[in-house]
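> Sequence first, predicted model second:
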Amino acid sequence: MENNDKITRQHLTALITQGNAHATLNDALDNLPAKLRGVVPDGLPYSIWQLAEHIRIAQWDILEFTKNQTHQSPKWPDEYWPKEAEPTDAAWDKTIAQIKNNQDEFVALLNDTGNDLYKPLPQGTGQTLLREALLIADHAAYHTAEIIVIRRLLGAWK
């Protein structure tokens, strides 16, 4: 049983940090020209910046919810999406760094064997660490794919 727990944690960590069957967020943002960060293609609602910032906000919210019983989530949907399409260089750098830092912090929680993967979080309505790990991975993969589609539309994907 102990080995199954270790294997599950390893698989969840890989799901969050590696591409496996899809590109990672790092892959999707690699060599992105700064001038394309804020472009909203015709017919689409968001820029790459808005998607990256949304990933940051949602991942931060999931992390804080998981570790903090008194955490208050942002108001949906207004506080999960930035209003401006174009970031400053400083805002972009801060977003990308926080995504990485929050991911590292969540993976540390995930790999702390003192944290039961299946025990409902006391602040939740049945959510578990396992569920939150899957949510982070699923959410990031979905929006990473959108970033790649936008890059393809803008002629900036390999």
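That came through, no problem. Numbering: from 1, shown residues only.
> Only C-alpha atoms from now on, for both contacts and neighbour counts.
Noted.
> Quick check: which element contains the residue nearest to Asn20 when sequence neighbours are not counted?
Using Cα to Cα, 6 or more residues apart in numbering and skipping the chain neighbours, the partner closest in space to Asn20 is Ala14 (7.6 Å). Per DSSP states H and E, Ala14 falls inside helix 2-17.
> putting a second one here so we can go through both:
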Amino acid sequence: MSSYFFEKGLHGVNAHVDPVEVFEGLRWEMAGKKTENCPYSVWQVLNHMIFWQDYYLTLLKGRVPNPPEHDEETWPDETAPSNETEWNNTFLQFSNGLKEAENEAKKDLKELRDARLGRTRGDILTTLMAHNSYHTGQIALIRRIIGAWPPPSW
């Protein structure tokens, strides 16, 4: 697969809404809203996405981070940001990580980066894309349920 595939796939082209766009226009107060139908808030999903995005970026840089023992460790206890600045900074961390993944997609995708598991850079990027894709859909659904969908530019 080409770097073009990964660069476009990281943004959901031809598959789903862009993982950056899914947050567009969402006020920080709404990011922490939960309903009985949703086990997580958008805030919690965003932080979970950041955890795994950072994990895969570490692998792409040739380091092997310690995986969490339980998936619960990758979800924050806090359901909401404490203020707008925290929301904006956290979103910026996510979008910067996505840009970093785009840059990683421009490198040799067949190179082994996780020798312990025998995964190539392309394998790692595919996992990152799939994880972000899954949770992007989850965020779109949560936003629908809490009445904060669609994004303003739609």
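Received, thanks. Being a predicted model, the structure only gives us computed values, none of them experimental.
> Just give the TM-score of the two.
After superposition, the two chains reach a TM-score (TM-score structural alignment, normalised by the length of structure 2) of 0.86; 149 aligned residues with a Cα RMSD of 1.8 Å.
> ok so, going back, and the residue nearest to Asn20 of structure 1, what's its match in structure 2?
For Ala14 of structure 1, the equivalent position in structure 2 is taken to be Lys8, counting by TM-score structural alignment.
> count of neighbours near its match?
15 (other Cα atoms under 10 Å).
> cool, Pro65 of structure 2 as well?
The tally of other residues near Pro65 of structure 2 (other Cα under 10 Å) stands at 12.
> can you check Ile145 of structure 2 too?
A total of 14 residues lie near Ile145 of structure 2 under the criterion other Cα under 10 Å.
> Could you do the one 4 residues further on as well?
Counted with other Cα under 10 Å, the neighbours of Trp149 of structure 2 add up to 19.
> need the contact list for the aligned partner of it in structure 1.
Counting by TM-score structural alignment, Trp149 of structure 2 lines up with Trp157 in structure 1. Each residue near Trp157 of structure 1 by Cα atoms under 8 Å, 6 or more residues apart in numbering is listed here: Ile148, Arg151.
> ok so, going back, give the buried residues for the helix holding Ala14 of structure 1.
Going by neighbour count (16 or more other Cα atoms under 10 Å), the buried part of helix 2-17 of structure 1 is Thr8, Arg9, Leu12, Thr13, Leu15, Ile16, Thr17.
> List the buried residues of whichever helix or strand comes after it.
Past helix 2-17 of structure 1, further along toward the C-terminus, the next helix or strand under DSSP H and E is helix 25-29. Using 16+ other Cα under 10 Å as the burial criterion, the residues of helix 25-29 of structure 1 that qualify are Leu25, Ala28, Leu29.
> Alignment lookup: the last one to structure 2.
Residue correspondence to structure 2 (TM-score structural alignment): Leu29 of structure 1 is matched to Phe23.
> gap between its match and Thr90 of structure 2?
When Cα to Cα, to the nearest Å is the yardstick, Phe23 of structure 2 and Thr90 of structure 2 sit 11 Å from each other.
> go on, Ile146 of structure 2?
21 Å.
> hang on, isn't Leu10 of structure 2 packed against His131?
No - at 10.1 Å, Leu10 of structure 2 and His131 do not qualify as touching, with contact defined as Cα atoms under 8 Å.
> Give me the mean distance between stretch 90-105 of structure 1 and structure 2.
In the superposition with structure 2, the aligned residues lie an average of 1.6 Å away from stretch 90-105 of structure 1, counting by mean Cα distance after the TM-score superposition for structure 1.
> What count of nearby residues applies to Leu46 of structure 2?
For Leu46 of structure 2, the tally of surrounding residues (other Cα under 10 Å) stands at 24.
> Spatially central, which residue of structure 2 would that be?
Ranked by distance to the mean C-alpha position of structure 2 (Cα atoms, centre = their mean), the top residue is Met49 at 3.7 Å.
> Tell me the secondary structure at that one.
Assigned by DSSP: H, G, I helix; E, B strand; the rest coil, the conformation of Met49 of structure 2 is helix.
> contact partners of the longest helix anywhere in structure 1?
For structure 1, the helix reaching the highest residue count under DSSP state H is reported as helix 129-153. Residues from elsewhere that reach helix 129-153 of structure 1 (Cα under 8 Å, 6+ apart): 12, 15-16, 22-25, 28-29, 41, 47-48, 51-52, 55, 59, 62, 66, 110, 115-121, 157.
> With stretch 93-101 of structure 1 instead?
Outside stretch 93-101 of structure 1, the residues within contact range by Cα under 8 Å, 6+ apart are Ala52, Glu53, Ile55, Arg56, Gln59, Trp60.
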